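>>> Next come a sequence and a model predicted from it.
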Amino acid sequence: MDDENGPAHWSSSRFNHVITLREEALNYARRIWSDYILMSDCDVFLTNPNTLINLIEQNHVVTAPVLKSDGLYSNFWCGMTNEYYYERTESYKPILNREQIGCFNVPMVHSCVLINLRLKITDQLTFISDKIENYDGPKDDIITFAISANKSNIPMHICNLEHYGYVMIPLEQNDELKLDIQQLINLKLEILNNGPPLYYSEIFNSDVILPVKDKLGFSEVFMINLVRRPERRRRMNLCFDELSLNVTMVDAVDGRSLNDTTLREMGIGFMPEFSDPYHKRPMTLGEIGCFLSHFKVWNKIIENNYATTMVLEDDVRFEPYFRVKVLNIMKEAEKLGEWDLIYLGRKRLVESSEPWVSRYLVQAGYSYWTLGYVLSYRGAKKLLNGKPLKNMVPVDEYLPILFDKHPKDNWKGYFPQRDLIAYSAAPLLIYPTHYTGEKGYVSDTEDSKLIPPELIPGSGPSSSISVGMRDDL
């Protein structure tokens, strides 16, 4: 269109063109007495051959399949404001992640939509705002369609009964079209990692010239991986090939190799007052191995005098444009001046007390997980100076203790020097590949043995060891 500034610019003429195309398609299906019309955008990849049959079987008026991306973006909204903008709701993630299974009534579906034209009420559906009485929304095809359904009391449903496919994340107006190639690569990884059988990914099989790998400006990039988890190492190496990241592997300390004798030989003691906040139990051998693996990385940073280091675990997925976003975050950190640790991925445990410090960074509050983070030399030194092996707790409890955001004051008392400066990317750049309870979820910390009771502080004559559960390695 003549008034477009680029391929991602949605000008008024582009909206008019798309609105006209959608309305013409809908009216054509009506004229030829179609029972159904499935409208699917070109950035949708349906990988389930039974998608159409499955949606028809639900017998709803308007139905859409949940489509995954390599982020939280999808083809539905669970909430809409009075001004017809997207509204975040608590029900969105459980539906997207299939923590709740079924078909759900929602205010917006788009990109891939099935309409049951056998029902007379669908004559009220339209993409043209002028056809809607007292229309007060924007000139936008998907919003107009949603408003026409709402005003006609037509329910729209999103279904996640099966895995149906994927959708690309829309480009922002200033994004270059070439970045879409990276999104395709990320989408291929998502299908390989979490999608249906591998033959569905054959549509992506083509020769790709990968750029030369670098460390994204960091002194080093480490990935922690258990030797007995080679499948994770292979998957992550594929990710690093696509992301052009030069990464050094660190063999994780395997909790299965630990026992009371090895722990004593290492001089490890455990916080006497520790009990897992949720499960009310001591640490597991897997959690101890997890801590020692990160502790190994912190020592490498000091030994090699690394100024900045990215630390990754082996069960993560990366957000689109990961490289660009990391570079932007590090530029902001540099402008802030002093910093010690930046979370790239985490489980946020507080909804307040996290003020913004820049466009993409917030001051980190009490958090779980050590999926991925950036650490400065000074930050590594502070973590080691805390002498955590004398009063060990899970590593994701230790970090918020050191930046003085842990809710348990009695735990913080064991570490008097709590001046770690910690920020977090917002939004996050790294997420787990699987969540607890999902198919394919494996935890080498949670599914690990507990230390014998006689080694827990206060329960035996010669030990100060306690036990729990948390991060996956």
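Perfect, I can see it now. Numbering: from 1, shown residues only.
>>> Please count neighbours and contacts with C-alpha atoms only from this point.
OK.
>>> so which strand or helix has residue 326?
helix 322-336 (DSSP states H and E).
>>> Identify the residues contacting that helix?
216, 243, 339, 358, 359, 360, 361, 425, 429 (Cα atoms under 8 Å, 6 or more residues apart in numbering).
>>> so where's the longest strand in this structure?
Identified as the longest strand of the chain according to DSSP state E is strand 367-376.
>>> So which elements touch it?
Applying 3 or more Cα pairs under 8 Å, 6 or more residues apart in numbering; DSSP states H and E, one finds that strand 367-376 contacts strand 308-313, strand 341-348, helix 395-402, strand 430-432.
>>> Repeat the analysis, applying 7 Å as the threshold.
strand 308-313, strand 341-348, helix 395-402 (3 or more Cα pairs under 7 Å, 6 or more residues apart in numbering; DSSP states H and E).
>>> sorry, back to before: just put the contacts of helix 322-336 in TSV and tack on neighbour count and distance to residue 419.
Listed next are the contacts of helix 322-336 as TSV, based on neighbours: other Cα atoms under 10 Å; distance: Cα to Cα, whole Å:
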residue	neighbour count	distance to residue 419
216	17	27
243	21	34
339	17	10
358	15	20
359	12	23
360	19	22
361	22	18
425	24	19
429	24	25
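>>> The structure to be compared is supplied as follows:
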Amino acid sequence: MGQAAKWAIFVINLPRSAHRWRTISHSLNAIGLPFQRIEGVDGALLSEADIAEVFDRKRAQTHYHYELTRGEIGCYLSHLKAWQAVLDQQLDYAIILEDDVVLADSFRFLPQTLAKLDDAWDLIKIAAPYKKQKAIQLGDIGSFGYVRYRKPPMGACGHVVSAAGAQKLLAKRPPFYRPVDVDLQWQDELGLNVRGLLPYTVDNSHEHESDIFAIGDRRAQQKRPLQRLKHQIKLYFDSVRANHKAGPQRQQ
């Protein structure tokens, strides 16, 4: 990106979650990095017409193993707003955070680390709050390991998206039919060059109840086991294709 890169930190925050905004604002102010608020989309307030415009229910029924909750739909729309803001503000990239995260001390070094990358990345994972995935070492950038993945880890609470990455994502979505954190695992389908910086600098907070689960718990959604299996198989081959295009590197 270079030292002159134009960047921002975006924090997704629902209007009704003022306490979360105070908490994350305090954390970022303590680090001394500038940030902006992206007003999140409250899935509970969406009409059926709003949902039908962006959520492909038919494709979800045939290609995914449960129907998204209103919270997940609102979450995806919130991230779409953040990606659009990258283009609207003519940024080179943005660090995108959900408002219920905790930041490692090393988070403060992200901008200067990103400035040293000359790889053609679209999206960089800076959090993996769920199952860890195998990382393939590309190099060391300061105190961070720069990696790609056999399959990117789930979780959208912290990631960096470039202008090129935002363009690719917005060209394909909406409509969407998978949760945003699952969708970002599909590197080949979305045409994304997904990378990671280890150790991760962002994690989910355990102090707040998930706004997504408060609107609708996806764990309670009726599942379609056969579609789940098909989804896992297709995701495996999507990852194989993405890694074949990326070429061999040493695994860590």
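Perfect, thanks for sending it. What you see is a predicted model; the values in this text were computed from it and never measured.
>>> So which bits of the longest helix along structure 2 are buried?
Ranked by number of residues, the top helix in structure 2 under DSSP state H is helix 225-246. By 16 or more other Cα atoms under 10 Å, the buried positions in helix 225-246 of structure 2 come out as 227, 235, 238, 239, 240, 242, 243.
>>> surely the first one meets residue 66?
It refers to residue 227 of structure 2. No. If you go by Cα atoms under 7 Å, residue 227 of structure 2 and residue 66 don't touch, sitting 8.5 Å apart.
>>> Leaving aside the residues adjacent along the chain, what's closest to the aligned partner of residue 56 of structure 2 in structure 1?
Using TM-score structural alignment, the equivalent of residue 56 of structure 2 in structure 1 is residue 269. Leaving out its chain neighbours, the residue that sits closest to residue 269 of structure 1 by Cα to Cα, 6 or more residues apart in numbering is residue 390, at 4.5 Å.
>>> Could you find the counterpart of the one you found in structure 2?
By TM-score structural alignment, residue 390 of structure 1 lines up with residue 175.
>>> Could you pull up the contacting residues of its match?
For residue 175 of structure 2, the contacting residues are 54, 55, 56, by Cα atoms under 7 Å, 6 or more residues apart in numbering.
>>> Go again with 10 Å.
Counting by Cα atoms under 10 Å, 6 or more residues apart in numbering, residue 175 of structure 2 touches 51, 52, 53, 54, 55, 56, 57, 59.
>>> among these, which ones are buried?
Buried residues within the contacts of residue 175 of structure 2, counting neighbours by 16+ other Cα under 10 Å: 51, 54, 55, 56, 57.
>>> wait, doesn't the fourth one sit right on residue 177?
Meaning residue 56 of structure 2. Yes. Counting by Cα atoms under 10 Å, residue 56 of structure 2 touches residue 177, with 5.2 Å between them.
>>> what do the two both touch?
67, 68.
>>> how near is the match of residue 390 of structure 1 to residue 227 of structure 2?
According to Cα to Cα, to the nearest Å, residue 175 of structure 2 and residue 227 of structure 2 sit 19 Å apart.
>>> Equivalent analysis for residue 91 of structure 2, please.
Counting by Cα to Cα - residue 91 of structure 2 and residue 227 of structure 2 are separated by 38 Å.
>>> And for residue 115 of structure 2?
41 Å.
>>> circling back to that earlier point, nearest to residue 106 of structure 1 among the contacts of helix 322-336 of structure 1?
Of all the contacts of helix 322-336 of structure 1, the one sitting nearest residue 106 of structure 1 is residue 429; the distance, using Cα to Cα, is 27.4 Å.
>>> That closest one matches what in structure 2?
Match for residue 429 of structure 1 (TM-score structural alignment): residue 201.
>>> Its match contacts residue 124, doesn't it?
No. In this structure residue 201 of structure 2 lies outside contact range of residue 124 using Cα under 10 Å: 11.7 Å.
>>> overlap in contacts of the two?
Contacts common to residue 201 of structure 2 and residue 124, judged by Cα under 10 Å, 6+ apart, are 158, 159.
>>> before we move on, back to that, from the contacts of residue 175 of structure 2, which is closest to residue 95 of structure 2?
residue 54 (24.3 Å).
>>> show me what contacts that closest one?
73, 76, 77, 173, 174, 175, 176, 177.
>>> Return the residues in contact with the second one.
I take that to be residue 76 of structure 2. Residue 76 of structure 2 touches 40-41, 43, 54-55, 70, 82, 156, 173-174, 176-181, 183, counting by Cα under 10 Å, 6+ apart.
>>> repeat that for 8 Å
So residue 76 of structure 2 contacts 179, 180 (Cα under 8 Å, 6+ apart).
>>> In structure 2, what stretch matches the helix or strand residue 149 of structure 1 falls within?
Per DSSP H and E, residue 149 of structure 1 falls inside helix 141-151. With TM-score structural alignment applied, helix 141-151 of structure 1 matches no range in structure 2.
>>> same thing with stretch 297-314 of structure 1?
Against structure 2, stretch 297-314 of structure 1 falls on residues 82-99 (TM-score structural alignment).
>>> Outside of the matching stretch itself, list whatever touches it.
So stretch 82-99 of structure 2 is in contact with 1, 5-13, 20-21, 24, 38, 156-163, 166-167, 169-170, going by Cα under 8 Å, 6+ apart.
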